[in-house]
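**Student:** Okay, structure incoming, though there's no sequence with it:
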């Protein structure tokens, strides 16, 4: 019986190998050519001669509660944990969507794009010296499906099989065809050491037990207020092209500050090295910060194209009767005076998001192109005529006083929808007043929402702001217990993987996804499928531009600002490479954090 099983196993592996011989490459992108050739020596945004040594201390708002590395399990990963465990692939920071090998040294996609072959680097090792093998990948895949409530439906939606060929090679079979979004999942796929865990153990269980890793750092100390990492001297991947010039600090420490005011004060005292300022008021006051240390305080910004769309928008809950009429949604959109709040509250630092894909080639511009018309014309009887005849735009005020012209247009739209003013109150034909709650979990948002509520009051609308705690917010979002909700609708560029989750009818019901507004539109569903299924970026771009128009003219959200540039201050102890081309990654967030290309500069310390 055992011999028969071995025979069937050998026959299966033979069929895997003979079905199509993989042609392995060093990297992959389905939407553009790779910038880096197979013989590249290092990323251009990293300095391969950067010295190793010194320390870096950063702040974080995330509590130290979990070293398993899993999201959606009740506690997010500890800050910086990604440094302890290598992924199969990394994204380059100076390309839109290109992957290069880390744990893997080869990737091959079959000609029918249904089979993805992955080959592991023979040098890859865990910190205990045991080689990383496909057994670890299979173990991690099975663990995700068994123990992670969010991972199983996602993986099952596109992975047909996950088959090991030998210790270094495996093949993933797709239920349809691989897209760039599927490939990007390989940059976040967590690989756990099979030999480290016992049978039935859950490697993704929330735990403060320090796990065995494979990355450039290991955890050396932690408590609820800090975690410290130390560089692994014999790290197996130190000299890989994707790592040269990166991971330069001997020690990296994260200190927890739950309050931004406390964190700013700690930074001013020199208790940590770099601070990302997200409040524009403090950014403009940063030049007045006293510097008790002899080290210079530097201030800089970076434009990042990795995140596109609407950093913040107000979502209309179309499940509520009053918002089922598009004219009502448009009226309230016109009532928001972006220019006034930008001038008065934001130092004119914000740019309005007039697209769901702002800051990208996917944004709709002007009138529909011929290519867009080919997609939209078959649905012309389901689409507002102005989608074809008008370029989308919103009122632009002077930024001073009340925008009476926009409010008059809003008042007329409300009247057309059957709402009338009686004794300064807006009411329907049955005399029911127009009331609404605007919900947010962000205390800072009161500054921009209260003026909007005042404008709604001019229209006779009884609007109120409801500030929730985090636990309440989760329940309110899941059950859609709001009229309007301040939400982040920004996406990793390119956004195809997220479109269905945010805008499709499939996720319109409460508790199913991020389509908080309850958008149900067959045209939207068609364009999402078109954008997601094609591997051709030009075709996907046209579909996204058409989708953008349909969503904008649907007035499902009030668009506020585009994603902001990074604003940061740091003490001048460090060397930095030229990262001007690395516009697709953030300094301390993302997958290829640019802070990992900095180094401690002894000459600056001794000269000050």
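**Tutor:** Good, I have the coordinates. Please read these numbers as outputs of a predicted model, since none were measured by experiment.

**Student:** For the rest of this, base every contact and every neighbour count on C-alpha atoms.
**Tutor:** OK.

**Student:** How about the contacts made by residue 270?
**Tutor:** Counting by Cα atoms under 8 Å, 6 or more residues apart in numbering, residue 270 touches 292-293, 571.

**Student:** make it 10 Å
**Tutor:** Residue 270 sits next to 57, 264, 291-293, 295, 297, 570-571 when contact means Cα atoms under 10 Å, 6 or more residues apart in numbering.

**Student:** Among these, which lie within helices?
**Tutor:** residue 264 (DSSP state H).

**Student:** take a look at this one as well, against the first:
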């Protein structure tokens, strides 16, 4: 027995300051700051930002109820660890000064910093960490239950030491995603209703607190001058503004004019037309406003027309494939977007994770066991979204669409596409919350009409849109599915069969495919970076050939404009710009 105990002591993992998903983290123990920040950035000034939405009614970003105020999760709450923006996925101690995990990552222990404090002065303890985990996975947004599903037990081993035991799993990402856990004050929430998503400012632990707000219209954060973590390497040179204010606008055109009038300081432009035509005037000519396109290397993910396959009209993949032939990207890019965009061809676009061509080598080995459950096209036809380049263009595409619809049991009667036998028309509604997007959707609607398909366009306010998304109350939407450079547990929320009926999940399309489930598990269990790449590409191929979305476009740069009293660091990390690294001229 004594020998066994001694062996366990020898085998115990040593505390470490950081951890990488694969390999070793970039930054050494005791590093002074991230390479992409200015450690000498001055503190002070106000950063004024805009949100285009119909207001907010909650200061709780962790539940499915209500619409939380912008910035709450970022500024009020610290996490156990902090991820760097210039690595695929590495994390370094924030609330936790170190972590311990064995080679197989079958558990993780976090050792908390003795100086870590909530904003009311109370210390952050292991009890707070356990309380937070149990609160989020029982009363929080459903995504937390999926995200942390492989945690079997949380054990408080001391006032500042907490251990997470894992189920029988090869999920090597768990220590890192547990490091993303925001820590909430147990002494506060034990006396407040967590499900009551009201506007009582909560107690946080982060670099800012709520200074004032006007319900649904604006919120202002003030920097915590005695913030406990201000001199840590993961915080040095960051969170430099004394105050950060968000004002809400219900219309993006009004917001753009407000920016040009100097009512707020920074704008990330999403409209190619605006970028090409609206950023003009004396303030741009004299340099008062800086206009830049700043390159990045983060995965673009998938932006597209997303089908809700829970709806009978989209249950047949041949129908979903057919409708893609009615979207003319080349026309839209030339006539609406000033040729600024590239066509998206992957759910992991703009990264090495994106599939291309036919599966070969290791990718083919991963897919081969599922051959009998997959469409043969996964193995024989490289995925390519329809293009109107070449002779006949859209006319050729519409003919292909018609052939696919006929194979799915549809026919034309009196100019309408109907189901043979029942006469039920092929019709659906697309749900939008940005009126400006109607100029993209209406040409698509006209092309569908040439096939006898009736698409209704409905634009609702942002709050109603959010609620309908959470309840999957739509036929089709326009949505961006963002991805990281190190996909892992969050893929369950996108694609797992069990998330298809989980209100609030990001499985908007209602994907229910046992092969996809198994491929997601393989992604989560990837033992090294190269194997992760192969497994993600295999997953990408199966999703693309499921025709769950009509891919739209992406841009490998951020279009930004800002008033010249703002200053940004000289280095931009691969994840792109982060305003929390900027500062104001003194």
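**Tutor:** Nice, thanks for sending it over. Note that the structure is predicted; figures quoted are calculated from it, not measured.

**Student:** which of the contacts of residue 270 of the first structure are buried?
**Tutor:** Buried residues within these, counting neighbours by 16 or more other Cα atoms under 10 Å: 264, 295, 297, 570-571.

**Student:** from the residues you listed, which is closest to residue 478 of the first structure?
**Tutor:** residue 264 (33.9 Å; Cα to Cα).

**Student:** Look up the closest residue to that closest one, ignoring the ones flanking it.
**Tutor:** With sequence-adjacent residues excluded and distances taken as Cα to Cα, 6 or more residues apart in numbering, residue 264 of the first structure is closest to residue 275, at 7.7 Å.

**Student:** Quick check: that neighbour is in a strand.
**Tutor:** Yes: applying DSSP: H, G, I helix; E, B strand; the rest coil, one finds residue 275 of the first structure inside a strand.

**Student:** which pair in the buried ones among the contacts of residue 270 of the first structure spans the largest distance?
**Tutor:** 264 and 295 (16.9 Å).

**Student:** returning to what we had before: for residue 237 of the first structure, state which of the contacts of residue 270 of the first structure is nearest.
**Tutor:** Nearest to residue 237 of the first structure among the contacts of residue 270 of the first structure is residue 57, at 23.7 Å by Cα to Cα.

**Student:** and residue 292 of the second structure, what element?
**Tutor:** Taking DSSP states H and E as the definition, residue 292 of the second structure sits inside strand 289-295.

**Student:** Which helix or strand lies directly C-terminal to that strand?
**Tutor:** strand 302-307.

**Student:** and that following strand, what does it pack onto?
**Tutor:** helix 317-324, strand 427-432, strand 476-481, strand 549-551, strand 553-554 (3 or more Cα pairs under 10 Å, 6 or more residues apart in numbering; DSSP states H and E).

**Student:** buried sites along the strand holding residue 292 of the second structure?
**Tutor:** Neighbour counts over strand 289-295 of the second structure (16+ other Cα under 10 Å) mark 289-291, 295 as buried.

**Student:** Report the aligned residue range of the first structure for it.
**Tutor:** The alignment of strand 289-295 of the second structure onto the first structure (TM-score structural alignment) spans residues 297-303.

**Student:** so how many other residues sit close to whichever residue in the first structure pairs up with residue 225 of the second structure?
**Tutor:** Aligned against the first structure by TM-score structural alignment, residue 225 of the second structure finds its counterpart in residue 233. Neighbour count for residue 233 of the first structure, taken as other Cα atoms under 10 Å: 10.

**Student:** if I pick residue 233 of the first structure, what's in contact with it?
**Tutor:** 216-217, 250.

**Student:** Highest neighbour count among those?
**Tutor:** Neighbour-wise, the contacts of residue 233 of the first structure (other Cα under 10 Å) top out at residue 217, 27 neighbours.

**Student:** what residues are up against that residue?
**Tutor:** Residues counted as contacts of residue 217 of the first structure (Cα under 10 Å, 6+ apart) are 80-86, 127, 228-233, 235, 247, 249-252.
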